[in-house]
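K.L.:
Fold the following, please.
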Amino acid sequence: MDVFLHYKSNKGNLRDLVDLAEKALEEFPCRILPTFTPWFPSGGDKSLPIKPQKSAPVISVEDQKQIQFYLWCSEPLLSARSDCEFEGLKEFSTADVKQSLSRRRVISEDAASKAHDDIVSGDRRLRRSWSAVTLGSLLSLQIQPFSRQFQKVVERFGLHSLQRAKWIIEEPNCVSSDLEHVWTVLCQATRQSKLPTCNANIQRNLLQIWVFCDVLYSEYVGHFLKRELCLSGQISLAVHRQGTIFNL
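P.N.:
From the prediction side, this is the model:
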């Protein structure tokens, strides 16, 4: 252990200070540290702490010859089978693969469309709760400017054009039909990309349908819902943390 003594040159003699520090250190007990011994065995120790209970299996020379004989007997059968399997196969290119994948994709889309139409038109309707717009759909819609009333709402709440909002359709709005029928028609419109940036959710416990869309298309979507779904009364537009901000 090293001891550092700090002193001032004008405060006494250095020798006296050193003697005083040594006398002060005599009160502390001194002990010799034991030699470090690792708990794990060293590399030169041959007696490992963990040994397998049984020794490794040993394959005799006779067993090796028997295995080689079985492999030699099975080689002609494998070669003959492989020749029969690969005989008559033609070469293929990446163009054939792309054509096969595109054909398979078209067939799967047609089958999915037919199955969806059968489910909607039949008596057994699929009681799904979500409907989302198809990915990659091109929307050729001309964005109409906001009405003066809706423009004031956007400016008052400071809404962004890509902020999400939701139209709330309640059961009293479905006078000409029931809520399930309106939900079916809405799913078809969403699937056909008639509603831009929209996904819908039916809340059967609340007897409501929520149609989510961007603020940019919210007024267009609201007029579309009123016209195509034959809704009566007013539908409400709500925004997260703001509540209902507009009625149509």
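K.L.:
Could you use CA atoms for every contact and neighbour count after this?
P.N.:
Noted.
K.L.:
any idea how far Leu237 is from Gly222?
P.N.:
Gly222 sits 8 Å away from Leu237 when distances are taken as C-alpha to C-alpha, to the nearest Å.
K.L.:
Residues in contact with both of those two, list them for me.
P.N.:
Common neighbours of Gly222 and Leu237, using C-alpha atoms under 8 Å, 6 or more residues apart in numbering, are 167, 248.
K.L.:
Following up with a second sequence; could you model it the same way so I can compare the two?
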Amino acid sequence: MEVVLHYRPHQTNLTEVQKFAEAAVKEFPIRQLPRFTPWFPNNLHRLPLKPKKQPPVISCEETEELKQLSAPSGYVTGSPDYDCTKSLLEFQSNMKQGQTLIQAQTAYRPTDSENQGKPPPNGRQTLKRSWSVSLPSPKLKDKIIPLSQELQNSLARLKLHAFYRAKWTIEQSVCNNQNLEDIWVKLNRLIQQNELPSCNATIQRSVGQIWIFCDILYCEYVRNILREKLSLTDKMDLLVHRFGIIFSL
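P.N.:
Got it, this is the predicted structure:
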């Protein structure tokens, strides 16, 4: 192997230049890496991290049971996504506009074997549906009315925005001798006809109340519609979560 060494005229010490060139062409030294030592005891029988409890043991019977539960049902086809309103008769397209919830519910009658030993309370079939949600309406702007000064003062004091959700509560005491279930049916019809903007409602049969949620911006309009269409009496309290009752109308 020939090496041509170039040096500057002022470098008179050729011996030093030669030593520098020889050192440059020497093979690069290979350093022997030390043996890897883990930072924890390398013992598979004594791992540093162990689960606190032993894994559960599933029997063969439970395995077969899980297989049956995970098997595709005959009611579900195609995508695993499903429509939660599929089994609700009032959401079916063949239901007429304004058909009441009772008419929809009576489309299915339990057999005698199902009714055996389970008489309906008060001789009347219990309504299962408990939620009703309004659809967005393009005419909401026409329904915005200025809030009363009392409600505006309450919002300013509590620093609440007009789009906070609030709740009206209908109790038996304001139903004007009407049944709470009948009020619920009429309310569903109002919501389906989109007369209550930004509203969704639920009936709490365990406490005998109907809750109507809406934006504060429309709360007074909603209250007036409820009073007019449902013939409600007395005042109702407007409640906002974490703030309690902020207004009565």
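K.L.:
Work out the TM-score between the chains.
P.N.:
Aligned and superposed, the two chains score 0.52 in TM-score terms (TM-score structural alignment, normalised by the length of structure 1); 145 aligned residues with a C-alpha RMSD of 2.9 Å.
K.L.:
Strands of structure 1, start to end?
P.N.:
For structure 1, applying DSSP state E gives strands covering 130-132, 164-170, 199-203, 208-214, 236-239, 243-247.
K.L.:
mean per-residue distance, the last one to structure 2?
P.N.:
Superposed on structure 2, strand 243-247 of structure 1 shows a mean distance to its aligned partners of 1.0 Å (mean C-alpha distance after the TM-score superposition for structure 1).
K.L.:
From the contact counts, what lies against that strand?
P.N.:
Contacts defined by 3 or more C-alpha pairs under 8 Å, 6 or more residues apart in numbering; DSSP states H and E place strand 243-247 of structure 1 against helix 148-157, strand 236-239.
K.L.:
mind listing the helices for structure 2?
P.N.:
14-25, 60-70, 101-105, 112-115, 149-158, 180-192, 219-230 (DSSP state H).
K.L.:
Identify whichever of those helices lies nearest to Ile170 of structure 2.
P.N.:
Ranking these by their distance to Ile170 of structure 2 (criterion: C-alpha to C-alpha) puts helix 180-192 first, at 8.6 Å.
K.L.:
sorry, back to before: can you redo the helices of structure 2 as JSON lines with mean neighbour count?
P.N.:
Putting these into JSON lines (neighbours: other C-alpha atoms under 10 Å) gives the following:
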{"stretch": "helix 14-25", "mean neighbour count": "11"}
{"stretch": "helix 60-70", "mean neighbour count": "10"}
{"stretch": "helix 101-105", "mean neighbour count": "16"}
{"stretch": "helix 112-115", "mean neighbour count": "10"}
{"stretch": "helix 149-158", "mean neighbour count": "12"}
{"stretch": "helix 180-192", "mean neighbour count": "19"}
{"stretch": "helix 219-230", "mean neighbour count": "18"}
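K.L.:
Asn94 of structure 2: which of the ones you listed is closest?
P.N.:
helix 101-105 (10.7 Å).
K.L.:
what's the mean distance for that closest one versus structure 1?
P.N.:
In this overlay with structure 1, the average offset of helix 101-105 of structure 2 from its partner residues is 5.0 Å by mean C-alpha distance after the TM-score superposition for structure 1.
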